[in-house]
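Participant: have a look at this fold, sequence not included:
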């Protein structure tokens, strides 16, 4: 069996595919990953001996350049054109393609699977792109919803139109080069009748929605056995548990101010600080020995050793902190991150920061709550309910779908031990 895993996005889009790739390979499956050509993605996949098929420009460079919302259709067109050139060869001989990432990336990958005649599955790492009358859709940058519109069904209709305005022309141009018929509804094409939701049902419960048969596999997590760097381990051993502050792949405007606010808030609580450098290149200006700046590090090993985790609210970081039984302060920047901040607050395992620009005062106040004993106790309780076997569920479904035979098209599958809408 051969599987192609496809995405385009940040570390949070690539890391789940690393986890699934390793699990599939353990079961004797040949697997390759199609992702941006960034050095850290290349190295991460090399570390687990999984081939990378690079596609598109550097995700980090694109993120840090801060392109305007008006350029989104052009960027989508370039990405899908690149997929049409690269993915058919990568998919040659594969039995199934797993499409994830941004809507245009998933649409392009699914079109290639259609062209080469293999099975495919559409997977999302957050439920906010799946139509549900229980909540509002995410608005695209530059296309806000009218404030007077509150009917959820109408908002989802507007979301479908936004996807068509932004991506349909580019998608159908790409499909034409592949010899495929045009699609009328981009979101419907990407989501399909039975999408997979690769999130934990405790952190991210999905509720049944008419017309949408969701398979929730659980989060795709790779157990990380890498030791912490010696100097970081020595810092942790040298005193009381520090705080961790990091914003992953977020560019952060005014990153120097954010770093200094984090240091001030930690000192206000008498805590040392581990500062994650991230794509914003956070740094400690004064060089004091109560702050340790770290680049790449094993969060699964680090988070259980800190007093609280302050982060941007990416799905992967939220999940890792929840499994570590550590309180969180989520400072959401964009996209699905406010949703994860709300879930952390609703579960009582952390604090949702008000707005994307933390100050020393706002972080100090949030940490007053996060560091209270009852929140740590609640975080420990919830950690015991969070599952870690989503890759096993997903791998089993993929292998069963291929073993069952049948024509090319979207993979079905059963929901296993998880809720299916």
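Facilitator: Received the coordinates, thanks. Just so it is clear, the model here is predicted, and its values are computed rather than measured.
Participant: use CA for all of it now, contacts and neighbours both
Facilitator: Noted.
Participant: show me where the stretch 101-250 of the chain has strands.
Facilitator: Secondary structure of the stretch 101-250 of the chain (DSSP state E, counting those that start in this stretch): strands located at 119-124, 196-197, 215-216, 243-245.
Participant: in addition, the following structure is provided for comparison:
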């Protein structure tokens, strides 16, 4: 059982892991939001989706206030306790990912069923470490005068307990489980997994946790590009791709105009991804083309640069393509990925979430240099592509089974 809740970036890695597990002879189920694109993606690789909670896309676009976070966390925990137990019956191991309340609920279900479990994160900033501070929850900023990372991590633990502790222990009590005294420590345990690439996202030792870094859970995507998109690519010089994935971008109309004009200012054509923000072209000139869901692996290698929000999955895919990036971070871990792109010299980090014509033009100018392109191609060759198989084999080891099983 692979359990998560969130956007495409939370679900897509589980697709890669599920495929590798099936290649080793395992039966796999994925518990994820009921969004149609998630169900179709999983159905495409022959893995059933067990729906949990409301639509992630609808929740993201609604942008609920930070003050409702405890209530949303409580609802998510309750949803997990309702959906996961019947689906996890008979499973040998449970993998829990996603936001803290979803992971805590899934791990509690595994505890109730008496099956081994593994906690996984797709970015290291949620893992306690003396080398970096925690991410602050919306509406709960850390005191500005506190700079010691260990103190900040103590405050983080207190914040998580305040937000989700009561709801988690209420659901645990209803399932006959004892209360937990520290939600974050319960979720991560002593040996969490970090499913990121060590070149793009190096984990630093020493740290308080025995982290297992598997590499990113990617999967070769063999889907062809749509004919109209392929024709646009063939009709001229490589365009600049612009897309913000699952980010709502509430100023989407202005954002589309800004990015189109900034790319044109570089003398480049524009390829605009609609995404969850439903971005749309602002005119009908033939130097622009809008796309929906497409194969990023096939696409990114054919563009001049990738302008994106800095999600872990998009950053990894763009890095693997060897194409320069401009990261316009919106929230959460995205500023971190922007900084990593800049530090590696494979692109530019935009300062802040709202691009202007001037700021995005400057970032594109830096990313489109020959030096950046050469560096992006060099780093691409160092990124691992076997992370999902590494994790799949580790899961078989966790439950003490051979891979493939003798009966497979």
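Facilitator: Here it is on my side, so go on. This structure is a prediction, so every number in the text was calculated from the model and none was measured.
Participant: hang on, the earlier thing: which stretch among the strands of the stretch 101-250 of the first structure comes nearest residue 405 of the first structure?
Facilitator: Residue 405 of the first structure sits nearest to strand 119-124 of all the strands of the stretch 101-250 of the first structure, at 9.9 Å, using Cα to Cα.
Participant: how big's the offset between that closest one and the second structure?
Facilitator: Following the fit onto the second structure, the mean deviation recorded for strand 119-124 of the first structure is 0.2 Å by mean Cα distance after the TM-score superposition for the first structure.
Participant: what is that strand packed up against?
Facilitator: strand 96-99, helix 103-116, strand 196-197 (3 or more Cα pairs under 8 Å, 6 or more residues apart in numbering; DSSP states H and E).
Participant: again, 6 Å this time
Facilitator: strand 96-99, strand 196-197 (3 or more Cα pairs under 6 Å, 6 or more residues apart in numbering; DSSP states H and E).
Participant: among the ones you listed, which is nearest residue 353 of the first structure?
Facilitator: strand 196-197 (26.1 Å).
Participant: how close does the residue mapped onto residue 58 of the second structure from the first structure get to residue 37 of the first structure?
Facilitator: By TM-score structural alignment, residue 58 of the second structure lines up with residue 61 in the first structure. Using Cα to Cα, to the nearest Å, we find residue 61 of the first structure at a distance of 11 Å from residue 37 of the first structure.
Participant: chain neighbours aside, what residue packs nearest to residue 94 of the first structure?
Facilitator: Among residues not flanking residue 94 of the first structure along the chain, residue 2 sits closest, at 4.6 Å (Cα to Cα, 6 or more residues apart in numbering).
Participant: any idea how far that neighbour is from residue 103 of the first structure?
Facilitator: Relative to residue 103 of the first structure, and taking Cα to Cα, residue 2 of the first structure is found at 24 Å.
Participant: out of those two, which sits in the busier spot?
Facilitator: residue 103 (22 against 19; other Cα atoms under 10 Å).
Participant: which residue numbers in the second structure go with stretch 376-383 of the first structure?
Facilitator: Counting by TM-score structural alignment, stretch 376-383 of the first structure lines up with residues 373-380 of the second structure.
Participant: again with stretch 258-269 of the first structure
Facilitator: Going by TM-score structural alignment: stretch 258-269 of the first structure matches residues 255-266.
Participant: off-centre distance for that stretch?
Facilitator: 26 Å (Cα atoms, centre = their mean, to the nearest Å).
Participant: any buried residues in it, and which?
Facilitator: Across stretch 255-266 of the second structure, burial judged by 16 or more other Cα atoms under 10 Å covers 255, 256, 257, 258, 259, 260, 261, 262, 263, 264.
Participant: from residue 378 of the second structure, how far out is residue 201 of the second structure?
Facilitator: 16 Å.
Participant: sorry, back to before: just put the buried residues of stretch 255-266 of the second structure in a markdown table and tack on distance to residue 130 of the second structure and secondary structure.
Facilitator: What follows is those, written out as a markdown table (distance: Cα to Cα, whole Å; DSSP: H, G, I helix; E, B strand; the rest coil):
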| residue | distance to residue 130 of the second structure | secondary structure |
| --- | --- | --- |
| 255 | 37 | helix |
| 256 | 40 | helix |
| 257 | 42 | helix |
| 258 | 39 | helix |
| 259 | 38 | helix |
| 260 | 41 | helix |
| 261 | 43 | helix |
| 262 | 39 | helix |
| 263 | 40 | helix |
| 264 | 44 | helix |
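Participant: with distance to residue 222 of the second structure added, can I get these in a markdown table?
Facilitator: Formatted as a markdown table, those follow (distance: Cα to Cα, whole Å):
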| residue | distance to residue 222 of the second structure |
| --- | --- |
| 255 | 31 |
| 256 | 29 |
| 257 | 32 |
| 258 | 33 |
| 259 | 29 |
| 260 | 29 |
| 261 | 32 |
| 262 | 32 |
| 263 | 29 |
| 264 | 31 |
